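Chemist: Pasting a predicted model and its sequence here:
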Amino acid sequence: MFSESAPAKVNLYLHVTGRREDGYHLLDSLAVFGPVADALRVAPADDLALALEGPFGATLAAEPDNLVLRAARALAAAAGVPARAAMVLTKRLPVASGIGGGSADAAAALRGLDRLWGLGLGEARLAAIAAPLGADIPVCVASRPARMQGVGEALSAAPALPPCGLLLANPGVALPTPAVFKARAGGFTPPAALPAAWPDAAAMARALAALRNDLEPPAIALCPVVAEVLAALRALPGCLLARMSGSGATCFGLFADAAAARAAAPLLPGRWWREAGGLYETGG
């Protein structure tokens, strides 16, 4: 049996830079990971099966063919091997929440089954298999900070990030990504100019404050409680920056360190989903 973590993806900024002729939007975003993750276990079996557990497992039970199963079949087809594995997904991340939970789960399946089946395909090949399944899955394969461009498939190195803390908060409302893009109005935002590194979390927050998440206004129009979450985060002691991640409704607060983020979490309403800590470290 092999186990893989599927950490939350957090977009520190997200600019919509254009739109292709096929309707897909072009993006520019800085993605980081942490501080909470789903977990996927894979083991040998005679066929392909997926069991769901965890606080959000029941939410996926109605999906007969979710991204984990699709990723498994895509990997088997690419490698020319039978799609045989027993998989158990512990779902801790809210569904349709802007932190790439389904994408992270699919990426975990690709990594775990690559190990289980002894394929040794490597990160680049797994990312190529992932790309047709969803724009966020390639960055989740590596689960390390990266700049995302194109429709999400064009990945490059992120600036060197300082130690910092993240507090994630979700009001318990699902926001489907297509609906948020459809509600978006206005033009496009140029790509960001990023430095090679930030010396500390405060400097990073100041730079990010000059950027934006272009999906925040349409998300708030569809789900006004997002604005309430952002206001609550901004009011917390030590919060350096508050912003929505992805297409929402999860928002994050950036703090100087993990301890400050954890200390602030209980100050948010208990009815919201809340997780706090440091950035995810691959293999950690």
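Modeler: Received, thanks.
Chemist: Only C-alpha atoms from now on, for both contacts and neighbour counts.
Modeler: Fine.
Chemist: now whichever strand or helix holds Glu4, how far from the chain's geometric center?
Modeler: Assigned by DSSP states H and E, Glu4 belongs to strand 2-19. Relative to its chain's centre, strand 2-19 lies at 3 Å (C-alpha atoms, centre = their mean, to the nearest Å).
Chemist: and if you look at stretch 235-252?
Modeler: 14 Å.
Chemist: okay, how far is it across that stretch, tip to tip?
Modeler: Here the two ends of stretch 235-252 are set 13 Å apart, with distance taken as C-alpha to C-alpha, to the nearest Å.
Chemist: okay, pairing it with this:
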Amino acid sequence: MAIEVFAPAKINLTLHVTGQRPDGYHLLESLVVFADIGDQLRVSKSDEMQITVDGPFAQGVPTDQRNLCWRAAELFGETVSIHLTKNLPHAAGIGGGSSDAAAVLNAMEQLFEWPCSASALSLGADVPVCQRGRATLMSGIGETLSETDIRPLDAVLVNPRVDVPTPQVFKGLTTKNNPAMTPMPAPDQNHALWHWLADQRNDLQAPAVAAQPIIAEVLATLASLNPQIARMSGSGATCFALFETRTQRDAAAQTLKQRNPEWWVEPTTLT
């Protein structure tokens, strides 16, 4: 018996760094949504741990204990065989590894028919929210999660195919005590949502641009397509642009693919 699960791309529409604890963990506030594109996994019971990988971004993915999927299975406490089809770029700020690990935990709970007794937070700040896979307000170090209503958003994701190591980006933060997010508007207030999003931030965007200046080029290119919002997700380098309609989104994606064929460009719906 095998369980097949989807690991969607995680998008931080906002990401405010509001402080740092004495143990070094950063305090965050973020509105997290999920795309309808992502990795695919197949998990089955096995006498020994095993990971196999294919897909357009399979190269360089570890198949041993370095893989967060392996560590997720160890956290659950059972041995499984995992096949991962890697469709999302690496070190891209869209939670690929965290979403994969969360998918493994969810699959193992179905496969073995009992809940994981250990905290998914030990695998990383994004793993608990990725287990939910739906619009969530995340705060603290990733342990405080609150469901929120948000209408589906038409978006284009763009990654210039450069890696941005998360520790390097956090190290580049000049200020770690930044203003918190303001309260979200009601989900049926579309124009209020656009204004609210425009007033929020990704505090990791500036240090990520310093580490990989091409991110600024991506953001400028997205802005030239007249989206409602253009911003970087997570610690980068993936950026997103939100559009009012699917037609505008698809036209923007086509333009981006023609202008920058070396970039990873995907139209998607965020929920």
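Modeler: Happy to help now that I have it. Keep in mind that this is a model prediction, so the values were computed, not measured.
Chemist: Just give the TM-score of the two.
Modeler: Once superposed, the chains reach a TM-score of 0.93 (TM-score structural alignment, normalised by the length of structure 2), with 267 aligned residues with a C-alpha RMSD of 1.6 Å.
Chemist: For the strand holding Glu4 of structure 1, list every residue counted as buried.
Modeler: By neighbour count on 16 or more other C-alpha atoms under 10 Å, the buried set for strand 2-19 of structure 1 is 3-18.
Chemist: Which of those sits closest to Arg70 of structure 1?
Modeler: Distance to Arg70 of structure 1 across those (C-alpha to C-alpha) is lowest for Ala6, with 16.1 Å.
Chemist: Show the contacting residues for the closest one.
Modeler: Neighbouring residues of Ala6 of structure 1 by C-alpha atoms under 8 Å, 6 or more residues apart in numbering: Ala37, Asp38, Ala39, Leu40, Gly101, Ala104, Asp105, Ala107, Ala108, Cys140, Ser143.
Chemist: again, only using 6 Å
Modeler: Applying C-alpha atoms under 6 Å, 6 or more residues apart in numbering to Ala6 of structure 1 gives the contacts Ala37, Asp38, Ala39, Ala104, Asp105, Ala108.
Chemist: can you count the residues close to the nearest residue to Val42 of structure 1 once chain neighbours are set aside?
Modeler: Using C-alpha to C-alpha, 6 or more residues apart in numbering and skipping the chain neighbours, the partner closest in space to Val42 of structure 1 is Met87 (4.5 Å). By the criterion of other C-alpha atoms under 10 Å, Met87 of structure 1 has 26 neighbours.
Chemist: how about the helices in the stretch 101-250 of structure 1?
Modeler: 101-116, 123-130, 137-142, 177-183, 201-209, 216-222, 225-234 (DSSP state H, counting those that start in this stretch).
Chemist: In structure 2, what stretch matches the shortest one?
Modeler: Applying TM-score structural alignment, one finds that helix 137-142 of structure 1 aligns to the residue range 127-132 of structure 2.
Chemist: Mean distance between that stretch and structure 1 after superposition?
Modeler: Once fitted to structure 1, stretch 127-132 of structure 2 is off its aligned match by 0.3 Å on average (mean C-alpha distance after the TM-score superposition for structure 1).
Chemist: which position in structure 2 aligns with Asp105 of structure 1?
Modeler: Match for Asp105 of structure 1 (TM-score structural alignment): Asp100.
Chemist: Ok, Ser5 of structure 1 next?
Modeler: Using TM-score structural alignment, Ser5 of structure 1 sits opposite Phe6 in structure 2.
Chemist: need the contact list for the residue nearest to Val42 of structure 1.
Modeler: Arg41, Val42, Leu50.
Chemist: Please repeat the previous calculation with a cut-off of 7 Å.
Modeler: Met87 of structure 1 makes contact with Leu40, Arg41, Val42, Ala43, Ala49, Leu50, Ala51, according to C-alpha atoms under 7 Å, 6 or more residues apart in numbering.
Chemist: cool, and Asp22 of structure 1?
Modeler: Residues near Asp22 of structure 1 by C-alpha under 7 Å, 6+ apart: none.
Chemist: Can you tell me the closest non-neighbouring residue to Pro187 of structure 2?
Modeler: For Pro187 of structure 2, the spatially nearest residue (C-alpha to C-alpha, 6+ apart) is Ile150, at 5.2 Å.
Chemist: Contacts only, for that neighbour.
Modeler: The contact partners of Ile150 of structure 2, by C-alpha under 7 Å, 6+ apart, come to Ala135, Pro187, Thr271.
Chemist: Filter those residues down to the ones also in contact in structure 1.
Modeler: Of these, the subset whose aligned partners also make contact in structure 1 (criterion: both residues aligned by TM-score structural alignment, their matches' C-alpha atoms under 7 Å) comprises Pro187.
Chemist: Quick one: which of the contacts of Ile150 of structure 2 is the most crowded by neighbours?
Modeler: For the contacts of Ile150 of structure 2, the largest number of neighbours (other C-alpha under 10 Å) sits with Ala135, at 25 neighbours.
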